[in-house]
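> Structural data only, the sequence is not supplied:
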């Protein structure tokens, strides 16, 4: 017989290991001295149980096994119900998330489509404003030609001869035209500045919409990709921190208001652009009509002035012809008077010679007889006639001098009218034929 001491087997709890409960130290029963079983076992320790203990231990194991089995069945039923409920809830939650992602995709798509429509409208409006800006610049450049024409007309008319240097209707209309052109140029510059400012605001609004559209494009792609994830997707991973609420994240109301504010701003710029485009067209049309109307007024004034100059020149030429004819007649009259005076010298010499010879008569023969009285009367008559002829000759010569002065004055005035007519008709009116057309003034 072996002399080793028999000890009981240590207790091992398999349930605790299966449930992950730390293993506890086995309960060690205190050694109880067993009664001696005779001289054969004298001097030896024994670890044997009694039959009662064996039966007790056996029944305890059976009871514990039954209890464990019932507890396991209960846990299995609870676990099955739990994972079934969890699976159902998870699938329901996942389906709800997928549905919400789909609705979100529709919202993003609608917002993105609206943004894209306004972006295209702003782009169209900006291109239209750029075209109108070009028209305004061309119209502004076109006004330089009528301004140069009007100022050149004023400078040319300032070189008119003295008698014709008058402030007539032509000059008043030209001054009105210069003032109108300056006002039109200032208006076109202000309108161009408004167009440039509106183009800048349109581009800013368009850039804001494009940034919002780009963000929504990325968000749509992300949500679309997220909606395509399934439990069988191989590219899903754990991201524990993604479920953490972020302070800087906006809510749906703020998201909607942000896009609505951007669209409202874009709509305001579209309305402003539409109003400005109508204003530009009206400004171009009105300024063109005003310039062409004033040009017509100036042309009519020039035509009227040319008619007046031609009429005055014609009357002066007719008067000059009359004066020249009168000068010729007066010159012939002077010649006739001179001849008449010359013709009176011989009769006067005869009469005076007769009187002289008769004055030599002696004594009583020197009497005032009829011949004497006749000769004296003849001499007096001839002297009176000569005096009248001399007076008439003097007046005729004075008249001839006045006629010559009138002729010079009329000729000078005719030359003045001719020069003025050359300035008005051949220089100014010819230069005004270069006046810009309606299409040029409209900016085409």
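Happy to help now that I have it. On a predicted model such as this, the values are computed, not experimentally measured, just so you know. Numbers count the residues shown, from 1 in each chain.

> rest of the way, CA atoms for contacts and neighbours
Noted.

> gap between residue 61 and residue 51?
According to CA to CA, to the nearest Å, residue 61 and residue 51 sit 15 Å apart.

> neighbour-wise, which of those two wins?
residue 61 (12 against 9; other CA atoms under 10 Å).

> Output the contacting helices and strands for the one helix or strand residue 113 maps to.
Using DSSP states H and E, residue 113 maps to helix 51-142. Counting by 3 or more CA pairs under 8 Å, 6 or more residues apart in numbering; DSSP states H and E, the packing neighbours recorded for helix 51-142 are helix 169-227, helix 252-358, helix 438-441.

> Presented hereafter is structure B, for comparison with structure A:
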């Protein structure tokens, strides 16, 4: 039986129970006071070996064999699991269980002074570590606060730059939208002008068709395919071709204006989106730590509902503006082409109208000349008819006179034929009377021949007179149609001149400090 014991500060390795590492203070659980059942130790109280600070006296047969070196503590309080070891490299003196229960509870003064010094040193080191920790915490707080202010400033600066970009593009979109609206108004104006010009072409077309219808009322030889009729048909072809070109131009203008309205819709939607984004970004820019309504939104930084990047964001607006500017440029080209087409159509119809009028005036002049010639010839025919009639009357009178002389001569012969006997002599008087009768018969026959010729000539003159009078009526009818029913409604050109639409050029400027794609 060995009597063994040790102080609480002795650094031995104890036999049997191995203390838990990382525990620096004795256990505070209730001790187990039991009476030993050993007869030799009856009446001696023992304590649980776990209560290391309470001494105990007992008898035990044991053989002490330390399992560790005496210069190495069984418990390493400055291991990586020790909190104070993380604070400072100085070692805090631990309090360990003795390997054996101490027989008495007395310490040496040196141990007492060493324990006090150790506690003071540990207190100073812990206070210094705490002060350093507090200084580090305050420095970290100031650093993070400064970083938070810097991050907030940088975020505000970036939001302000985005707001400036949005305002710039919004102004560009507004200018382009205003230009597009004016161009749509120009296209609509030129559409109305084209429609008006198309309706105006119906008036000369109706007139030329009426002219052709009226000229079909010409009679006889005057129902001819003259230069006037050819020019009238050419005028109909010109007007119908012009109407076809105007209808095609109306279709092109309508299609272009549909594209312009689509581009305007894209611009308005882009302006509306940018206005909404500018309002939201301005509201976000004005949010401060003192603003009301701010709160936590857990996980909001992981929510990504973006659908574009700065390059695509800029490209989208640039494409809208370029598309609108291209539409405006195409509209300008179409407006110029429409103005040129309307001017050309107006000039063509006006020129053909003048060609018809010139041909009609020439035709009227020809008809007047023909009428005057017919009237002149008719006057001659009438005079000739009068002369022939007088000649016929003269011939008839001459024949009557010749017949009277013939009667005289024949009566003389008949009277002398009643002479008696030898008195019926064929004397010179008898011969002369016979010759006179023969001469009178020949003269009367010649006169009757001339009379028949004159009568035939008179009939021919009368037929010619009738033909000339009929031709004169035809010419009068043609003159009446061409001058009163055709030329009278063509003296004034009833087609109004088209109004030109102004063509304005639109320039597109690239923004500064923005991504150009």
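Good, I have the coordinates. Bear in mind the structure is a predicted one, so any value in this text is a computation, not a measurement.

> what's the TM-score for these two chains?
After superposition, the two chains reach a TM-score of 0.86 (TM-score structural alignment, normalised by the length of structure 1), with 413 aligned residues with a CA RMSD of 2.7 Å.

> Now do the aligned residue in structure 2 for residue 86 of structure 1 against residue 241 of structure 2, distance only.
Taking TM-score structural alignment, the alignment pairs residue 86 of structure 1 with residue 144 from structure 2. Using CA to CA, residue 144 of structure 2 is found at 82 Å from residue 241 of structure 2.

> ditto for residue 317 of structure 2
Taking CA to CA, one finds residue 317 of structure 2 at 43 Å from residue 241 of structure 2.

> again with residue 490 of structure 2
Distance from residue 490 of structure 2 to residue 241 of structure 2, by CA to CA: 21 Å.

> What's residue 439 of structure 2 aligned with over in structure 1?
Under TM-score structural alignment, residue 439 of structure 2 pairs with residue 381 in structure 1.

> same thing with residue 272 of structure 2?
So residue 272 of structure 2 corresponds to residue 214, using TM-score structural alignment.

> Same question for residue 212 of structure 2.
Match for residue 212 of structure 2 (TM-score structural alignment): residue 154.

> Please give the element, helix or strand, for its match.
helix 144-157.

> cool, and residue 26 of structure 1?
Going by DSSP H and E, residue 26 of structure 1 is not in any helix or strand.

> Could you find the closest non-adjacent residue to residue 416 of structure 2?
residue 424 (7.3 Å; CA to CA, 6 or more residues apart in numbering).

> quick one: the one you found from residue 148 of structure 2, how far?
Residue 424 of structure 2 is 182 Å from residue 148 of structure 2, by CA to CA.

> And residue 214 of structure 2, by the same measure?
Applying CA to CA to residue 214 of structure 2 and residue 148 of structure 2 gives a distance of 97 Å.

> How about residue 163 of structure 2?
22 Å.

> Could you do residue 487 of structure 2 as well?
95 Å.

> neighbour count winner among the two?
Neighbours were counted for residue 487 of structure 2 and for residue 148 using other CA under 10 Å; residue 487 has more, 19 against 12.

> and the corresponding residue of structure 1 for the more buried one, what does it touch?
Counting by TM-score structural alignment, residue 487 of structure 2 lines up with residue 429 in structure 1. Residues near residue 429 of structure 1 by CA atoms under 8 Å, 6 or more residues apart in numbering: 299, 302.

> can you rerun that using 10 Å?
149, 153, 298, 299, 302, 303, 306, 422, 423 (CA atoms under 10 Å, 6 or more residues apart in numbering).

> now structure 2: which of the residues you listed match?
On the basis of both residues aligned by TM-score structural alignment, their matches' CA atoms under 10 Å, what survives of the contacts of residue 429 of structure 1 in structure 2 is 153, 298, 299, 302, 303, 306, 422, 423.

> Now, of these, which are buried?
Buried by 16 or more other CA atoms under 10 Å: 153, 298, 299, 302, 303, 306, 423, out of these.

> Could you verify my assumption that the first one touches residue 427?
Looking back up the chat, that one is residue 153 of structure 1. Yes - under the criterion of CA atoms under 10 Å, residue 153 of structure 1 is in contact with residue 427, at a separation of 8.1 Å.

> Now the common contact residues for the two.
Common neighbours of residue 153 of structure 1 and residue 427 (CA under 10 Å, 6+ apart) do not exist.

> In structure 1, what residue corresponds to residue 398 of structure 2?
Match for residue 398 of structure 2 (TM-score structural alignment): residue 340.

> If we ignore the residues flanking it in sequence, what's nearest that match?
Residue 340 of structure 1's closest residue in space is residue 389 (CA to CA, 6+ apart), at 7.6 Å.

> who's in contact with that neighbour?
Contacts of residue 389 of structure 1 (CA under 10 Å, 6+ apart): 334, 337, 338, 340, 341, 344, 383, 395.

> Now name the helix or strand holding it.
helix 370-421.

> Give me the angle between that helix and helix 252-358.
Helix 370-421 of structure 1 runs at 160 degrees relative to helix 252-358, counting by axes from the mean of the first three to the mean of the last three CA atoms, to 10 degrees.

> how much does helix 370-421 of structure 1 stray from structure 2?
Mean deviation of helix 370-421 of structure 1 relative to structure 2 after superposition (mean CA distance after the TM-score superposition for structure 1): 0.6 Å.

> now that helix: how far from the chain's centre is it?
80 Å (CA atoms, centre = their mean, to the nearest Å).

> Next secondary structure element downstream of that helix?
Helix 370-421 of structure 1 is succeeded, C-terminally, by helix 430-431 (DSSP H and E).

> contact partners of that following helix?
146, 148, 149, 150, 152, 153, 423, 424, 425.

> cool, and stretch 51-71 of structure 1?
Counting by CA under 10 Å, 6+ apart, 15, 48, 49, 50, 72, 73, 74, 75, 76, 77 sit against stretch 51-71 of structure 1.

> For those, which two are the farthest from each other?
48 and 77 (41.9 Å; CA to CA).

> Could you check how far the residue positioned nearest the centre of structure 1 is from residue 279 of structure 1?
The residue lying closest to the centre of structure 1 (CA atoms, centre = their mean) is residue 195, at 1.6 Å. The spacing between residue 195 of structure 1 and residue 279 of structure 1, counted by CA to CA, is 10 Å.
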